[in-house]
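Colleague: following is a predicted model, sequence given first.
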Amino acid sequence: MSTTDSTVTAQPVVFHHLTFLDEGDEVTVGRPDIDDYVHLPSDGAALLRRLVDGDTPDQAARWYHSTYGETVDMTDFLDTLNELGFIADDPAEVVAAPTVRWQRLGAAVFSRWSLIPFTVAVVAMIVILTQRPDLIPHYSHAFYTPSLIVVMLTLFLGQFPFLFLHEFAHALAGRRLGLKSRLRVSRRFYFIVFETSMDGLVSVPRTKRYLPILAGMMSDLLATAVLICLAAWAGGLVAGVAMALALGTVMRMLWQCYFFLRTDLYYLVVTVLGCKNLHATSRDLLQRRIRRLFGRTVPEPLPAAEVDRKAARWYSWLLLLGYAAMIFSVGYVVVPSLVFVTVEVVTRISQSAPVPMVIDSLVVAVLVIGQFVVAGLLGIRERRLNRSPN
């Protein structure tokens, strides 16, 4: 807080609806209607509270001086608050606490009572898998039909409802807390993805953030349980489609264990521990360990908060576990699937299979190989751009 003298006005300041979350030395203050939040020191937040409660700047400045023994530059302080959008230029334009749609639906979906069907479905899946090990998701479940094109369409189109369900669960769990969570369609590389924005999550107590963070994984687990139960009950083509979709859902759940990425589990750890930038700190520590192991020069560690340095001592090892999970998923599903498709295509062509099956195989071969070629070219292009001096 600045400690210079200044001339202050005697008129109260009009504010939009603000939220305050005390987190020890810092207080998170923000406007939930526009999802704009800032961290203020505790004394600055206390001064702002006085203004919001109706003190004039002159009164708030005198209170600050009597409480903290310093003179505050109220002009500078008010200019900062105005830049943040906290101050209303006209009392008629004051934005009150925003109303959030689907808050009741979120409260119902994530109530204690909803744990009953969720638990029943998961327990039922576990019982079925103990009695039917053949229903444990395996790469072979993807090829439930001789048509490879149908397999690819099932895996490609069938993933979107479950991707939407994953992100919608995040958004709905945020709405339950009155947050303006938003679900939008975006892309990563050339993949269409759903993304959830929950900027307002920083404005609620830490323990209330866990459910919105885990909601997506909970929906994945529920979807897997329902699909496996459906496969065990229905059989036939329905079972084949259900197991193919279950395989894709399990793969996405395994992806959450890629700790070298910022997945839901990463944000859970960061939230529980109150870290600032655990990802960068852990990567830096792991790289320095590797350089030390090979006898190379070890650079100075990156600047980091103490809580990040402490957590990185063990979280950096989870990065290696994440790489192991990725290798497992590639070896368990991706590579066997590619080998199966390759052998199937070669066999059909060499054994003069019916023309429709040959065309089916060639189309799939082009699509499968093509996506890896495109990904490789994009990777090379990105690397060249990163190396470019401009």
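Modeller: Right, received. Where do you want to start?

Colleague: please count neighbours and contacts with C-alpha atoms only from this point.
Modeller: Noted.

Colleague: by contact count, what packs against the helix or strand hosting residue 372?
Modeller: Using DSSP states H and E, residue 372 sits in helix 355-387. The contact analysis (3 or more CA pairs under 8 Å, 6 or more residues apart in numbering; DSSP states H and E) places helix 355-387 against helix 148-176, helix 335-350.

Colleague: second structure for comparison follows:
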Amino acid sequence: MTQLTRTVRLHRLTMVDEDDGVMVGRPDVGSYAVFPEEGAQALRMFADGVPVDEVGAWYERTCGAPLDMADFLETLADLEFLRTDEEADAPGTVRWQRLGRAVFSWPAWLAYAALVAGAVTAMVRDPGLRPTYHQVFFTDYVSLIPVTIFALAIPCIVVHEGSHALAGRRLGLPSTLGLGRRLYYLVAETRLDSLLSVERKKRYLPFCAGMLADVVLFCGLTLLSIPLDGHGIPSWIHKLCLAVAFTCVLRLIWQFLFYLETDLYYVVTTAARCTDLQNATRFRLRSGLRRALRRPPTGADTEYSPRDRSVARWYAPLLVAGYGFSLASLAWAGLPTALHFWSTIVDRLGGAETSFWELFDAAVFIALSGSQIALLVHVTLRDRRERARSRTTTAPQGALP
């Protein structure tokens, strides 16, 4: 069979109309690209078994210019859209799809509403249940506070990220959990690139599912603390429930830091019909800086959609202000706090009268701090390698912290 008369076998692809073309993707491997309508129609013809030469002839009749079929097929191979005879097609269902549908069913929504109503009523009646930073100090043993809260925050974070994943899987979309970085913050994140396979109105729930989980956890822990107060139960257990509930409030506040690509960032950019606003804005800022320094530009911004370039004009000041706020916070509080901790550690290690437990405490602090720094470096280098290997032309919609 010649190159022109053969047919092309494709994996199962999704196609979603966007402002600047058709988003074509393969959800099982997270590969997506925006095609013009004619290119998307050529893929539909391939999927229907139309030979390559007939597709090329149709394209030339429609567009008035020949299609470079060799280049087109190479692009499809790079995107992993082509399927060989040995490859099986991607499965039509994903694991945990039924659980995802149950978690976001109408009975579940009614239960969540009842839980929230109960917690709000309890906080109105008892001001001591309302979230405040004082709840963090659930014990007089200060060293136990960060360790205990961190350990108990981990399952809460798993619930947050798992809610993102289940909200996507209820739509039959695959997802992965992992670690990511936002500026100098390490975050857990859910990769939901597959949301590009569905229309925009269906993306909002997966984006907001983590915040919903935080609200439910906060209300549940607040209500749980009530029967644990008194009745011969140690008071620290009641206080610990409120301390963990307070961390849920902090996660909700975190989502409003748009510039760190939080859950609400994806809600806003989806509503604004943007595809890659963050990188388009960064490109705009880099280009402006190079112009100010009278240096040649690094390239054109044509890889970003007209909508991204338009919205980037007003988003750029917000991005700069946000990063400035984080860096100022680091200089004002983060670095002095770290300096205080490390100076204390140095004094303990060099002190002649340092007790065994003080040395042990210093060693644990060094180990924890070192592992956190090493993990941050690892994630940073990993992300750079992934960007270098990236072959798609779209943003990773839905890396949700």
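Modeller: All right, it came through fine. Computed from a predicted model, the values in this text were never measured in an experiment.

Colleague: quick TM-score on the pair, please.
Modeller: Remark: TM-score between the superposed chains equals 0.74 [TM-score structural alignment, normalised by the length of the first structure]; 353 aligned residues with a CA RMSD of 4.4 Å.

Colleague: got the helices and strands packed on helix 355-387 of the first structure as CSV, with mean neighbour count and distance to residue 204 of the first structure columns?
Modeller: Shown next, in CSV, are these (neighbours: other CA atoms under 10 Å; distance: least, CA to CA, whole Å):
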stretch, mean neighbour count, distance to residue 204 of the first structure
helix 148-176, 20, 10
helix 335-350, 15, 43
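
Colleague: list the buried residues of the helix holding residue 372 of the first structure.
Modeller: 357-362, 364-365 (16 or more other CA atoms under 10 Å).

Colleague: with stretch 120-136 of the first structure instead?
Modeller: For stretch 120-136 of the first structure, using 16+ other CA under 10 Å, the buried residues are 121-122, 125-126, 128-129, 135-136.

Colleague: read off where it ends up in the second structure.
Modeller: Aligned by TM-score structural alignment, stretch 120-136 of the first structure corresponds to residues 114-130 of the second structure.

Colleague: which residues touch that stretch?
Modeller: 215-216, 219-220, 222-223, 242 (CA atoms under 8 Å, 6 or more residues apart in numbering).

Colleague: residues touching residue 186 of the first structure, list them.
Modeller: Each residue near residue 186 of the first structure by CA under 8 Å, 6+ apart is listed here: 192-195.

Colleague: helices - which of those residues land there?
Modeller: If you go by DSSP state H, the contacts of residue 186 of the first structure have nothing in helices.

Colleague: buried ones among those?
Modeller: The buried subset of those (16+ other CA under 10 Å) comprises 194-195.

Colleague: of the contacts of residue 186 of the first structure, which is the nearest to residue 89 of the first structure?
Modeller: Lowest distance from residue 89 of the first structure to the contacts of residue 186 of the first structure (CA to CA) belongs to residue 195, with 34.1 Å.

Colleague: can you give me the distance of the closest one to residue 183 of the first structure?
Modeller: Taking CA to CA, to the nearest Å as the measure, residue 195 of the first structure falls 6 Å from residue 183 of the first structure.

Colleague: mind listing the shared neighbours of these two?
Modeller: Jointly contacting residue 195 of the first structure and residue 183 under the rule CA under 8 Å, 6+ apart are residue 167.

Colleague: identify the residues contacting stretch 79-90 of the second structure?
Modeller: By CA under 8 Å, 6+ apart, stretch 79-90 of the second structure touches 8-13, 26, 28, 31-33, 76, 391-392.

Colleague: report the buried residues of it.
Modeller: Of the residues in stretch 79-90 of the second structure, 79-83 count as buried by neighbour count, 16+ other CA under 10 Å.

Colleague: residue 386 of the second structure: which of these is nearest?
Modeller: residue 79 (15.0 Å).

Colleague: to which residue of the first structure is the closest one aligned?
Modeller: Match for residue 79 of the second structure (TM-score structural alignment): residue 84.

Colleague: all helices of the second structure, in order?
Modeller: Using DSSP H, helices in the second structure cover 37-47, 52-63, 69-78, 97-103, 106-125, 144-169, 204-225, 235-254, 263-271, 277-292, 306-329, 335-350, 356-389.

Colleague: quick one: closest of the ones you listed to residue 194 of the second structure.
Modeller: helix 144-169 (8.2 Å).

Colleague: aligned partner of residue 20 of the first structure in the second structure?
Modeller: So, by TM-score structural alignment, residue 20 of the first structure is matched to residue 15.

Colleague: residue contacts, that match?
Modeller: Contacts for residue 15 of the second structure (CA under 8 Å, 6+ apart) come out as 22-25, 40, 197.

Colleague: on that earlier part again, top of the contacts of stretch 114-130 of the second structure by neighbour count?
Modeller: residue 242 (30 neighbours; other CA atoms under 10 Å).

Colleague: so it touches residue 221, yeah?
Modeller: Yes - assessed by CA atoms under 8 Å, residue 242 of the second structure is found in contact with residue 221 at 6.7 Å.

Colleague: PyMOL command to pick out the buried ones of the contacts of stretch 79-90 of the second structure?
Modeller: Those of these that count as buried under 16+ other CA under 10 Å are selected in PyMOL with:
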select buried, resi 8+9+10+11+12+13+26+28+31+32+33+76+392
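
Colleague: just curious, which of the contacts of stretch 79-90 of the second structure is nearest to residue 46 of the second structure?
Modeller: For those, the residue nearest residue 46 of the second structure by CA to CA is residue 8; the value is 5.7 Å.

Colleague: ok, that closest one - contacts?
Modeller: By CA under 8 Å, 6+ apart, the contact list for residue 8 of the second structure reads 46-47, 49, 51-52, 82.

Colleague: how close does the alignment partner in the second structure of residue 211 of the first structure get to residue 47 of the second structure?
Modeller: Applying TM-score structural alignment, one finds that residue 211 of the first structure aligns to residue 205 in the second structure. Counting by CA to CA, the gap between residue 205 of the second structure and residue 47 of the second structure amounts to 31 Å.

Colleague: same check on residue 79 of the second structure?
Modeller: 16 Å.

Colleague: equivalent analysis for residue 241 of the second structure, please.
Modeller: Residue 241 of the second structure sits at a distance of 55 Å from residue 47 of the second structure (criterion: CA to CA).

Colleague: between those two, who's got more neighbours?
Modeller: residue 241 (24 against 17).

Colleague: any idea how far the more buried one lies from residue 121 of the second structure?
Modeller: Separation of residue 241 of the second structure from residue 121 of the second structure (CA to CA): 18 Å.

Colleague: residues contacting the residue nearest to the spatial centre of the first structure?
Modeller: In the first structure, the centroid-proximal residue (CA atoms, centre = their mean) is residue 264; its distance is 4.7 Å. Residues in contact with residue 264 of the first structure (CA under 8 Å, 6+ apart) are 213-214, 217, 256.

Colleague: fine by me, thanks again.
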